[in-house]
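Chemist: no sequence for this one, just the structure:
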């Protein structure tokens, strides 16, 4: 189990800070006296859950392409992924420009990128429903020749799940207008469950929130403990958020909290 300062800003937090710095007027989230919210979990101070932030080591990583206002929404669940998965990188999406760091990430040989998007909207030859057998990653010398030293082992590439963190209409726009995503397979998930996300409404029952999608990706990657922990973390976050909205007290001994604590304890022993 790796150690991590739960109060340190992660990728989505840094992106939010940069977005606020560009704002011409202050952003005031509703809730709490004078709108005071915890900078670590975005909840009002009385309902903070920073002490319940799980950290589970994973081989998988996430690349979040976030719509303009997503980082400002306290209900955004991409934040929860960055809370838990250390290798989460977040970029604000813009149609007219692309962050060079994003292109560098997609070209990094340690990763096998997957664009996570419904297959019904994609050319069939690009669509997969399971992870590909990843080609091995070899080291590169300065003259660009690939070598393998005696005794070295070849490690498979790590899955990098590209999630379009946006409303459905925004996500379709991002997918269509991001040509740098074209070289990569489209991972079409086939969830058996209906979304349990209660903080925003979708017109379609098969639409999952970003955190639910990430949990399915982790499960496909063989990261069952991480998938279950992210699901439990979302349940606890949702409970805290809704209780804060109604000004109800938190029951930290309920089934959702206990399940998350049990999974966190399991992660610490692995």
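Modeler: Received, thanks. Quick caveat: nothing in here was measured; it's all calculated off a predicted structure.

Chemist: only C-alpha atoms for contact and neighbour calcs from this point on.
Modeler: Noted.

Chemist: can you give me the helices in the stretch 101-250 of the chain?
Modeler: 168-176, 210-220, 224-246 (DSSP state H, counting those that start in this stretch).

Chemist: in a strand, residue 16, correct?
Modeler: No - read with DSSP: H, G, I helix; E, B strand; the rest coil, residue 16 is helix and lies in no strand.

Chemist: okay, now the residue lying closest to it once chain neighbours are set aside: neighbour count?
Modeler: Residue nearest to residue 16 in three dimensions, not counting chain neighbours: residue 71, with 5.0 Å by Cα to Cα, 6 or more residues apart in numbering. Counted with other Cα atoms under 10 Å, residues neighbouring residue 71 total 26.

Chemist: here comes the other one, which I'd like you to weigh against the first:
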């Protein structure tokens, strides 16, 4: 299982960003790619196996590309999460035609986000770390979900999470 966090540039400097927690917990199973409107990263346009990649995004212009059954997640091993505010994610999606042809998956959960460090713009929205935790659980990667959830809960409660140094 591999995560690609397609990250808006504004997220990279925010102390409240949860994308780095995902990278810290999953190390080699996560890449953070800064989104560019004009020059898309080749890892997203030419190197990606689109048949095994799922974009986690609630909206699509092509309903036939929407995956609704969690059992279908078994077919995918790469998950792209748009990492930014809801407005930024929408802009990133709309201005990145290469994302439009990917299969989409909208997480449907029966709980509200616990994220406290920033006001969520949508009541149903989850932060990046919560999305990754939920996907790990849905793919039965419970040890990794637990590791990330522990980091996230400490971070969210204001406990400084130390990054590993190589």
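Modeler: Structure received. Note that the coordinates shown come from a computational prediction; the quantities given were computed from them, not determined experimentally.

Chemist: what's the TM-score here?
Modeler: Superposed pair, TM-score by TM-score structural alignment, normalised by the length of the second structure: 0.85. Supporting alignment: 157 aligned residues with a Cα RMSD of 2.0 Å.

Chemist: on that earlier part again, show me what the residue nearest to residue 16 of the first structure aligns to in the second structure.
Modeler: Taking TM-score structural alignment, residue 71 of the first structure has residue 12 as its aligned residue in the second structure.

Chemist: name the SS class of its match, please.
Modeler: helix.

Chemist: what does the one 10 residues further on give?
Modeler: The local conformation at residue 22 of the second structure, judged by three-state DSSP, is helix.

Chemist: nearest residue to the spatially most central residue of the first structure in space, please, no chain neighbours.
Modeler: With distances taken as Cα atoms, centre = their mean, residue 81 lies nearest the centre of the first structure, 3.7 Å away. In space, residue 81 of the first structure comes closest to residue 211 once its chain neighbours are excluded; the distance is 6.2 Å by Cα to Cα, 6+ apart.

Chemist: for residue 162 of the first structure, see how far away that neighbour is.
Modeler: 12 Å (Cα to Cα, to the nearest Å).

Chemist: can you check residue 77 of the first structure too?
Modeler: 15 Å.

Chemist: re the thing from before, I'd guessed the residue nearest to residue 81 of the first structure sits against residue 80; true?
Modeler: Yes - under the criterion of Cα atoms under 8 Å, residue 211 of the first structure makes contact with residue 80 at 6.8 Å.

Chemist: can you list residues touching both of those two?
Modeler: 230, 234 (Cα atoms under 8 Å, 6 or more residues apart in numbering).

Chemist: I'd say the residue nearest to residue 16 of the first structure and residue 12 touch.
Modeler: Yes - look at residue 71 of the first structure against residue 12 with Cα under 8 Å: they come within range, at 6.8 Å.

Chemist: shared neighbours, those two?
Modeler: residue 79.

Chemist: for the stretch 101-250 of the first structure, which segments count as strands?
Modeler: 111-116, 127-128, 136-137, 139-140, 146-147, 155-156, 158-165, 186-187 (DSSP state E, counting those that start in this stretch).

Chemist: could I get those strands as JSON lines with mean neighbour count and distance to residue 173 of the first structure?
Modeler: Below are the strands of the stretch 101-250 of the first structure laid out as JSON lines (neighbours: other Cα atoms under 10 Å; distance: least, Cα to Cα, whole Å):
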{"stretch": "strand 111-116", "mean neighbour count": "23", "distance to residue 173 of the first structure": "14"}
{"stretch": "strand 127-128", "mean neighbour count": "18", "distance to residue 173 of the first structure": "18"}
{"stretch": "strand 136-137", "mean neighbour count": "16", "distance to residue 173 of the first structure": "33"}
{"stretch": "strand 139-140", "mean neighbour count": "14", "distance to residue 173 of the first structure": "37"}
{"stretch": "strand 146-147", "mean neighbour count": "11", "distance to residue 173 of the first structure": "38"}
{"stretch": "strand 155-156", "mean neighbour count": "14", "distance to residue 173 of the first structure": "32"}
{"stretch": "strand 158-165", "mean neighbour count": "24", "distance to residue 173 of the first structure": "10"}
{"stretch": "strand 186-187", "mean neighbour count": "24", "distance to residue 173 of the first structure": "15"}
